[in-house]
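Visitor: coords below, sequence missing:
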């Protein structure tokens, strides 16, 4: 418990200054590194011929989709012909079409769901030009969209920004420099960073073993900082090459959690420019908007801590069947966990990676207890517990506006959020965002369990097998990428269906959320009155938590009852 508490306290100390730095970048304010980065950015703008004029939400979305489409096409081509290209000392062949489709969609959507083993499925060229490159660009795409969204809902500036400028500034000023620092820490602890062929060593047991080489530290650094999650190796951060020590374990956790948390800080700091109005009113408006970050951050923290507690106590309780068989469970459920991390750091890592939608793992989620495994599954279903690359923040704002609308209807007050009236257009778009996520998860899970091609991939019978299916599509829809790893998913059915889910789960919400931001941005701000529902206090924080859980219960509880909950009951209360 002390390990977990200490890790969370350090995180709070780190996220606030990172949020301030990210706010300065998003709002175009000066930073200490401007003399260096301004020259780099200006050079990129000039070479690429980028027009830095402000965009409305439609222009922003069009630029985002066009840029991503070009990268998807180029990456797919490299994966298909990697066997004929250079930087391939291990002689790896080109990817099969459906696997290449799944992989390129996975990494461009910031999901990093892996239906392949990195050490045997990709050349070093693909690892660098496709995987590592897209870990930067997909993360930058998400954070750029989040910054535009914040500008829209807070009314900051005169437009939503310029996608290309946001994309470049976030990459050069945040993702690249911090990834270099993280990579150097990883290398110092033993993570490889080279382009040599795999080593074949003679072990003490008298057998030969292949040791993976390659640009591992570079990939591991951005996979966490960009909330990507795809491992250089198939076993991801559960291996001592990607995650050698307790220090690297903590660094990787902080890396994947710091920027999503910082997005909430940015929201709290970004306010509408009221220079033309008197100082008292401007100050009042800044305070009103600044305080709105507190209930959002508070609701996320409550959801996170509840999930962490359930997962912790479930894993500590262990497996009762082993206890009945006379095997000690004093240490709890250690199956699938690294002894150098134990249950404490494994549980914290599990909750962080699925709350911040990163997808990296330092233990096998398939080996978690039923309730322990339900926590990462539920957090991906909620998709608003911090989330990655700004996604969790934007989804939580959807719930906040929904809460305002429902509470306003119940008490007869005008639905307003941040001084903007919430009307039918915004609510229709919010419904699209909130309904799409469970529709993708439950709809495609149903397709898998009634289709022979889907059933062929399920390796566990009964309740656990259904949990595997739910987890696969929840991970895909939430752009998370972690897996139960018990599913035989490298088939045409699973590659295509999860690819479709990842694509729709990424781009439709972004389009709808930017449309909401554009709609609110265009509206005049209403003056606060006695009929205005307060959204900056503890009551609204608790209301928001209940709205999230109620929505989840209405949509996902039947599926969870047939999966992890039923498995837990059978385990602890056998017939």
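Guide: Sure, I can see it. Nothing here was measured: the structure is a model prediction, and the numbers come from that model.

Visitor: going forward, measure contacts and count neighbours with C-alpha atoms only.
Guide: Will do.

Visitor: The residue sitting furthest away from the middle of the chain: helix or strand, and which one exactly?
Guide: Here the chain reaches farthest from its C-alpha mean at residue 206, the gap being 42.6 Å by CA atoms, centre = their mean. Following DSSP states H and E, there is no helix or strand that holds residue 206.

Visitor: Could you do residue 322 as well?
Guide: For residue 322, the host element (DSSP H and E) is helix 320-324.

Visitor: Next up, a structure to set beside the first:
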């Protein structure tokens, strides 16, 4: 590890902390439906949408109606994307003449982008036409991200409102987030990427002569615009198969830093928005503190292991850290940081190959996802997932002080605890169930490139990434088969919507409750004790649930490595 590496990590966190309140203020304005400076230009667009669609933004919805509209919206988008991908070969905007996707791959991809997972069982530049990238996929990058933020707003209203029957209007929330947050930032972001050397064209490719005199076709496309929302919306799906390791997606150290910052920006801001919504910004800072502690712990372990390198290679006289699977222009520190950022958020973009990390270095991205993608989390999904853990933590705290648990003025009763447990239990049930199945069936065992613990890690990582709606992968797994496309598609759907519905039920129940003022017997939820309890609950639930599977995979792989064993 080097001073420059730690400086980059601390600079990254420092910039984000400085941006937390400004981002939170803007998000809070959208949460309340207040005017912003952009309303002068975009207000007529918003009103025009409501008029054409017949939506009354002032008519609020109860949690059931909010959930139904959200589900129908996402199902409609899924069907649209499936049709675009299947018909790609006969649709325009296909300069390379690529054929339509197979039924199982189109099914997997449509669910992947609908759920904000962006798992890719294909190589982007060799599979997707420009139209499929722009219409079938990028539209989801905006709307799945806007859906996540809207759902976070709904839960905030559940905590903030008193004896209310409604938690907002889904259509108004999605429209405002898309128009006044995601689109404006992405316009500026796209211009920055173009200026940095990222292509933005509808051309298919350009032919060049290499220095060796070989004629080569270099693929192009509307990369910059997709890259911007890919990062800001924690989507992660790469235009190119190499994702953000490709120089056309991430050409410089500056673009690499900006991409990492954009992955976390909205997640940081939403913690402040939550505190503002419930009338105590210290609540938001407490949640962010717990998230940052978990994040820094993960970065420390990953950077330490990657900088230490592989002892087997050291014995052969190859000194230094582990540069396998990493781009020289980024190096070990920036690659390790990116891997933890992208899996702490549910982004899944990669600037290095996690399959090539040291066993414990690769375990941290895996463990980040197994914690429920709540360390910072995806846009919206991270904060509402973390609040589910907060409900369990305050329940435990209530048992400690011997009274009904309370959180930000709302009593947490049996209904909220049961729903929170139901939502949190989805991840281990699906991850471990599908991993076990794939570890014994011939169709599952045909996927891993490696044998032994590392091959098991490839399977475990795939289902963890799918259920956690992350999308990154241990790239050694061959996933473009009917078996994996189908099972991973189901895992992505369960991981997104089987968490959302119980969460909305909690929001509806909390909104209907009275406000309970803090008393001498209340457990404090803003200090160091509370932050420690939050960190402990997240780690214990993740650790106790997944430790056996980690022992079979990356931990066993690490022990084999230090013994000098090769598989």
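Guide: Great, that's in hand. As the structure is a computational prediction, the values presented were derived from the model and not from experiment.

Visitor: Can you calculate the TM-score here?
Guide: Aligned and superposed, the two chains score 0.96 in TM-score terms (TM-score structural alignment, normalised by the length of the second structure); 557 aligned residues with a CA RMSD of 1.2 Å.

Visitor: Aligned to the residue farthest from the centre of the first structure, what sits in the second structure?
Guide: Residue correspondence to the second structure (TM-score structural alignment): residue 206 of the first structure is matched to residue 213.

Visitor: what's the closest residue to residue 324 of the second structure other than its chain neighbours in contact with, if anything?
Guide: Closest residue to residue 324 of the second structure apart from its sequence neighbours, by CA to CA, 6 or more residues apart in numbering: residue 356 at 5.9 Å. Neighbour list for residue 356 of the second structure: 324, 325, 362 [criterion: CA atoms under 8 Å, 6 or more residues apart in numbering].

Visitor: now for residue 356 of the second structure: what does it line up with in the first structure?
Guide: When the first structure is aligned by TM-score structural alignment, residue 356 of the second structure is paired with residue 367.

Visitor: How far does stretch 187-194 of the second structure sit from its chain's centre?
Guide: 22 Å (CA atoms, centre = their mean, to the nearest Å).

Visitor: Mean per-residue distance, it versus the first structure.
Guide: Its matched residues in the first structure lie on average 0.7 Å from stretch 187-194 of the second structure after superposition (mean CA distance after the TM-score superposition for the first structure).

Visitor: Identify all contacting residues around that stretch.
Guide: The contact list for stretch 187-194 of the second structure, computed with CA under 8 Å, 6+ apart, reads 200, 224, 225, 227, 228, 255.

Visitor: burial count for the first one?
Guide: The reference is to residue 200 of the second structure. Counted with other CA atoms under 10 Å, the neighbours of residue 200 of the second structure add up to 18.

Visitor: Contact partners for whatever residue of the first structure lines up with it?
Guide: Aligning on TM-score structural alignment places residue 200 of the second structure opposite residue 193 in the first structure. By CA under 8 Å, 6+ apart, residue 193 of the first structure lies in contact with 187, 213, 214, 215, 216, 217, 218.

Visitor: change it to 6 Å
Guide: 214, 215, 216, 217 (CA atoms under 6 Å, 6 or more residues apart in numbering).

Visitor: From these, which land in helices?
Guide: Mapping the contacts of residue 193 of the first structure onto helices (DSSP state H) picks out 216, 217.

Visitor: Among the contacts of residue 193 of the first structure, name the buried ones.
Guide: For the contacts of residue 193 of the first structure, a neighbour count by 16 or more other CA atoms under 10 Å gives the buried set as 214, 215, 216, 217.

Visitor: Just say helix, strand or coil for the residue positioned nearest the centre of the second structure.
Guide: Nearest residue to the geometric centre of the second structure (CA atoms, centre = their mean): residue 346, 1.2 Å. Per DSSP: H, G, I helix; E, B strand; the rest coil, the local secondary structure of residue 346 of the second structure is coil.
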